[in-house]
Every structure is written in C-alpha cells, then in structure tokens.
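Asker: A structural model of the following input is requested.
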Amino acid sequence: MHTVRVIRRAGQGDAEAIAALVNQAYEPYIRRIGKKPGPMLDDYRQVVADTHTFVLEEGADLLGVLVMSLEDTGLLLINIAVQPRYKGKGIGKILMAFCERHALRNGCDAIRLYTHELMTENIAIYKKLGYQETRRATENGFARVFMRKALSVR
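Answerer: Down below sits the predicted model:
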C-alpha cells in the first residue's frame, strides 16, 4: 500500500509538530554557528497565523514545512525545513517547486530568501536551483546571505 504525499496549508493544530520538525532540522547547525538558528526561535502559532505556511505529509508523517510571505511583487521564502530522516529523498526539491508555483499563482515575479552564511550546503542548493546571491549582511545577530530568483510569468 503506497501512501500519498500531500502538501496542504498548515493550521494552528500543526504548530507544535512544525516547531518540533524545525528544531530537529536545524539542531545540527547550532554547533556550527554557535547558537540556535533563527527559525528555532520562532513561535509557530504566530508563524502559521501570519504567513503562508504549508506542510508536506505522507500519512501521519510530517516530512517538511514551507513558510512564505507575499511582498509587493515577490515572495519571501522565510523557512524551508525537512524532517532529518527524510533528508536526501527529494522532499526539499518538492517543497521548492511548490514555493515557485505558489509564487506564480500569487502573481509574484521573484522569490527572495536568506540563509546563514555558514549553511554552505543550503547556499549551494539554492544556487543550483537558479537563485543568485544579492548581498550579505548581519541581521538580528545572524550573518546572512540574501538570494533572489526571478520567475518567468507565463
């Protein structure tokens, strides 16, 4: 029996599970950057209320989460996290493709994101997906790399 993967809008009832997934996904970076990464500090009840948050689930399993916010003509990808045991199984790719479709459906011409400069593997993934570095800056005590991808609106 094959379980279907579903991407759906997150509700308040998902906040606790999302927080747990985010903590597990970002925990390995604490030692590297010397403190908890920004997404681990968020209140996910507030995040779910204020943003476009989607979860990817398979049966009862939460595989990943995507947190986005609409800006003028663009979309800000605030957070993407994959349950560690599903890393390397294409979940991130599925979520990034959904992010682009969501941006296009909402009339956006670009997606912006930022990541910590020490999360080098993430920067490499984003570059492979067509994101270009626009600047580096320290924000809220985090050394961030800002990236952008222009979308071709069909």
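
Asker: from here on, contacts and neighbour counts on C-alpha atoms
Answerer: Fine.

Asker: And the nearest residue to Val82 once chain neighbours are set aside, which helix or strand is it part of?
Answerer: Nearest non-adjacent residue to Val82, counting by C-alpha to C-alpha, 6 or more residues apart in numbering: Gly64, 4.2 Å away. Under the criterion of DSSP states H and E, Gly64 resides in strand 61-70.

Asker: following that strand, which helix or strand shows up next?
Answerer: strand 74-82.

Asker: one more, for comparison:
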Amino acid sequence: MMDIRLAHSGDEAAIRACAQAAYVRYVPLIGREPAPMLADYGAQIAGGLVHVAVDGQGALAGFIVYYPEGRHMLLENVAVAPNAAGRGVGKALIAHCERAARQAGLGGVMLYTNAKMVENLSIYPRLGYQEVDRRTEDGFDRVYFLKPF
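Answerer: The predicted model follows:
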C-alpha cells in the first residue's frame, strides 16, 4: 500500500536523505554531486512542487518534483529510496505527474536526466518518453525527453 501526497515541511529531512541515497552513486560518474543533491527542497516544498510516496507505515518511499513550464509539465526530479527500489514507486510517481499534467490541460510531460545516468536513457522510452534534445546546462550533460499527450 502506497499513498502519494503533497509534501509538507516535516518531510524535508526525509526528502533530502532520499535524494542523497538515490543519487550518491552517480557522483563518481559525473564528477560532482548531481543537481538533485543540491536542490533547495525547503523552497520547493513551500512552493507546492514536491509530492511524496509513503508506505503503509508512513515512511517515505520516494518523491517527485514537477511544475508547469510552458505547454508541458516539467518533471524536474524523481527519486526512490534504495530500500523501496523495484516496487514500482518511481513509475507510480511519474504516473502521478502525468495525471497532474493532463488535469492541468498541458500537452505532455518534459523531463531531463544526466547523460551519464545511462539506465534512465532506457527507462524513460519504455514509459512512452521520446528523446527530444541533448544540451549542457549548469555544467551537466542533460538528455531531454518528452511524453506528449
């Protein structure tokens, strides 16, 4: 049993811990901490941009950050706690974002991932996303994907 809800300030420490645990393995590949490890989660939570997946005991299983940008919902960050990996948490969070985009009348969901996070380059196409761009931003090599509706 998993519930997805809007994050509140009391979730910030668990969200930070989840981001650290989920992304630390990429530091050697990228050569520095990826953007999700440096994000201002307090401001994002205050802005209503973060949703969390909690298990039946109320423990954080993962989170997602998204917001409307132009004609699309920008999925900025999705992370799953390592102890919840393989249970469909990431897929459920992405589906939650897609539902929010449809309800807002947007044309799809845009996301980006680091080019060195190679497993993501195969995961997103399996979820219906198409690669639409590659560019360097803030010193990161990013691959953009779009799932149009």
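
Asker: TM-score for the pair, please.
Answerer: Superposed pair, TM-score by TM-score structural alignment, normalised by the length of structure 2: 0.95. Supporting alignment: 148 aligned residues with a C-alpha RMSD of 1.1 Å.

Asker: what's the angle from the strand holding Gly64 of structure 1 to strand 74-82?
Answerer: Here the directions of strand 61-70 of structure 1 and strand 74-82 differ by 160 degrees (axes from the mean of the first three to the mean of the last three C-alpha atoms, to 10 degrees).

Asker: which bit of structure 2 covers strand 61-70 of structure 1?
Answerer: Taken onto structure 2 by TM-score structural alignment, strand 61-70 of structure 1 occupies residues 59-68 there.

Asker: With stretch 81-90 of structure 1 instead?
Answerer: The aligned range for stretch 81-90 of structure 1 is 79-88, by TM-score structural alignment.

Asker: Now the terminal residues of the matching stretch, how far apart.
Answerer: Taking C-alpha to C-alpha, to the nearest Å, stretch 79-88 of structure 2 runs 12 Å from one end to the other.

Asker: next one: that stretch to chain centre, how far?
Answerer: Here stretch 79-88 of structure 2 is found 12 Å from its chain centre; the criterion is C-alpha atoms, centre = their mean, to the nearest Å.

Asker: The residue nearest to Val82 of structure 1 - how many residues pack around it?
Answerer: Counted by other C-alpha atoms under 10 Å, the residues lying close to Gly64 of structure 1 total 26.

Asker: next one: Ser122 of structure 2
Answerer: Using other C-alpha under 10 Å: Ser122 of structure 2 sits among 11 other residues.
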